[in-house]
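Peer 1: need a structure here:
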Amino acid sequence: MNVKLNKLSLGLAASMVLFAALPAHAAINKYGCIYVVDPFDKIVKDPYGNCIRTPYWTAAKNIPECGGVAAVEPPPAAGSIETITLGADAFFDFDRYDLKPAGRARLDKLVVDLRRAKSVTDIRIVGHTDSKGTEEYNMRLGQRRADTVASYLAAKGVPKSIISTRSEGESNPVAPNTLPNGKDNPAGRALNRRVVITVTAAEKVISQ
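Peer 2: Model (predicted):
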């Protein structure tokens, strides 16, 4: 116990002597005057490895070398994420996954946009259906619709490596498939037959 106390006393004494021996201007250094430094601009430490602080030290200014927390850099800014929805009027009739002329024209416009952009990193294509048929069948139908769009884009020169597809089947409707009285709602079902394309890039890609 006496040995530890003696070391502590020596450490405190050394700190006081070092700080007292420094001229006023010596405290001005690259650490902002908060630590005592030697002639080589290195922080002076006591026998226990603790950085010797000046009266200008505050917890907010503490550095990692002396027990402070390193500053966390903010994450890189997210890229531009744009989504277009291509519905039954442009794409798919009931129980079909072939493209209509209007759908092909809209995809051709998208291809032009993609060629003009230089930073597209990801194109995600999700197929959707109405609620007619079983869930299993509609999952397959939604996947065929997504794959049809992906194949069309790839055939126009869009890299397959940045295209991914999946189906949500009938699970994510944007309109009711039936009316409040329980009868069929053809207009609502048509809205649910769609493909959603999401483009990720560092810039705006999709033109109006």
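
Peer 1: Only C-alpha atoms from now on, for both contacts and neighbour counts.
Peer 2: Will do.

Peer 1: counting contacts, what elements does the lengthiest strand in the chain pack onto?
Peer 2: The longest strand of the chain (DSSP state E) is strand 120-128. In terms of contacts (3 or more C-alpha pairs under 8 Å, 6 or more residues apart in numbering; DSSP states H and E), strand 120-128 is packed against helix 135-155, strand 163-169, strand 195-201.

Peer 1: Compile those into TSV and extend it with columns for distance to Val111 and mean neighbour count.
Peer 2: Below are the helices and strands packed on strand 120-128 laid out as TSV (distance: least, C-alpha to C-alpha, whole Å; neighbours: other C-alpha atoms under 10 Å):
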stretch	distance to Val111	mean neighbour count
helix 135-155	7	20
strand 163-169	13	20
strand 195-201	12	21
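
Peer 1: The ones you listed: which one's closest to Gly182?
Peer 2: Of all these, helix 135-155 sits nearest to Gly182, with 19.1 Å by C-alpha to C-alpha.

Peer 1: hang on, the earlier thing: export the helices and strands packed on strand 120-128 as a markdown table, with columns for distance to Thr129.
Peer 2: Formatted as a markdown table, the helices and strands packed on strand 120-128 follow (distance: least, C-alpha to C-alpha, whole Å):
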| stretch | distance to Thr129 |
| --- | --- |
| helix 135-155 | 6 |
| strand 163-169 | 5 |
| strand 195-201 | 9 |
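
Peer 1: let's see this one next to it:
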Amino acid sequence: MTKNTRLKLLAVLGTLGFSMSAMSADVVVDPKGVVPYVTDSRNVVVTSGSGLCVQAGASWSPAAAEQAKDASGKPLACSCDPDLIAKEKCEPPKPAAPVARPAPKPAEQKVKLAADTLFDFDKATLRPEGKAKLDEIVSQLGKYNVEVILAVGHTDRIGSDAYNQKLSERRADAVKKYLISKGVPANRVYTEGKGEKMPVTGDKCKNMGPENRRNKKLIDCLQPDRRVEIQVIGTDK
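Peer 2: Purely as a prediction, here's the structure:
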């Protein structure tokens, strides 16, 4: 290299200038827009022998160094002039803190607890075996976080619809009173009467003679229809 060539090179480098921070690795530039540093054919920022970025003369400014990006989208100033840019602009974004989610609420469920053969024909007074069945149900309630207990009364088909509707309601009320007497909160127990609309005997008791209270065979056959069904609505503990 001749003396004149060396002088010209020194003059160019003096015009371009160097950044004040050495790079530890090649910085590949995103060539879009103004690049305020000298780059080679690989779009890598040219550095001095001591690893300092070579600034591109008049094209360089702190704002241009921040606006220009490397191949990863980070400002070139982060690698070449880190003292000129806010540190947080050069750090990868912190992952969002996980959102605390409430523990899933147990799914509400309906637990149907059968309580049949509770009543004698045309009666709303609990039979002894009916009370025993209700005692079993009360003992099972401890398994649940009880929200609602629904007692639904039913009758057999003997008698008028209107009479049987009232009878079914009285049977449901009798069950409610018994549950309350066993410690079940009164504000948890609701009642409903379905009359004779929902028999469980099906066709079993058809063609058994007169449909009246004097037909003991029919009355005995229809015993399962004289019942109260209890639904417990709540969640497992």
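
Peer 1: TM value for the aligned chains?
Peer 2: Scored against TM-score structural alignment, normalised by the length of the first structure, the superposed chains reach a TM-score of 0.58; 144 aligned residues with a C-alpha RMSD of 3.3 Å.

Peer 1: what about the longest strand of the first structure, how far off from the second structure?
Peer 2: Its matched residues in the second structure lie on average 0.6 Å from strand 120-128 of the first structure after superposition (mean C-alpha distance after the TM-score superposition for the first structure).

Peer 1: okay, and that strand goes to which residues in the second structure?
Peer 2: Aligned using TM-score structural alignment, strand 120-128 of the first structure spans residues 146-154 in the second structure.

Peer 1: and the residue nearest to the spatial centre of the second structure, how far is that from Thr235 of the second structure?
Peer 2: Residue closest to the average C-alpha location in the second structure (C-alpha atoms, centre = their mean): Pro104, at 6.0 Å. Note on Pro104 of the second structure: its distance to Thr235 of the second structure, by C-alpha to C-alpha, to the nearest Å, is 12 Å.

Peer 1: Quick check: which of the helices and strands packed on strand 120-128 of the first structure is nearest to Asp113 of the first structure?
Peer 2: Among those, strand 195-201 sits nearest to Asp113 of the first structure (C-alpha to C-alpha), with 10.7 Å.

Peer 1: contacting residues around that closest one?
Peer 2: 79-87, 119-128, 145-146, 205 (C-alpha atoms under 8 Å, 6 or more residues apart in numbering).

Peer 1: ranges for the helices of the first structure?
Peer 2: Taking DSSP state H to define them, one finds helices in the first structure at 2-21, 101-116, 135-155, 186-192.

Peer 1: for the corresponding residue of the second structure for Tyr152 of the first structure, what are its contacts?
Peer 2: Alignment note (TM-score structural alignment): Tyr152 of the first structure maps to Tyr178 of the second structure. Contacts for Tyr178 of the second structure (C-alpha under 8 Å, 6+ apart) come out as Lys131.

Peer 1: Aligned counterpart of Val54 of the second structure in the first structure, please.
Peer 2: Counting by TM-score structural alignment, Val54 of the second structure has no partner.

Peer 1: Val54 of the second structure belongs to a strand, doesn't it?
Peer 2: Yes - Val54 of the second structure: assigned to a strand according to DSSP: H, G, I helix; E, B strand; the rest coil.

Peer 1: Please determine how far the closest residue to it other than its chain neighbours is located from Cys53 of the second structure.
Peer 2: Closest residue to Val54 of the second structure apart from its sequence neighbours, by C-alpha to C-alpha, 6 or more residues apart in numbering: Phe18 at 4.5 Å. Distance of Phe18 of the second structure to Cys53 of the second structure, given as C-alpha to C-alpha: 6 Å.

Peer 1: Please say which of those two ends up with more neighbours.
Peer 2: Under the neighbour definition other C-alpha atoms under 10 Å, Phe18 of the second structure and Cys53 were set side by side, and Cys53 has more, 28 against 23.

Peer 1: correct me, but the more buried one touches Leu16?
Peer 2: No - with contact defined as C-alpha atoms under 8 Å, Cys53 of the second structure does not count as touching Leu16 (10.1 Å).

Peer 1: picking up where we left off before, as TSV, the helices of the first structure with distance to Pro173 of the first structure would be great.
Peer 2: Formatted as TSV, these follow (distance: least, C-alpha to C-alpha, whole Å):
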stretch	distance to Pro173 of the first structure
helix 2-21	72
helix 101-116	20
helix 135-155	12
helix 186-192	5
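
Peer 1: Perfect, I'm done here.
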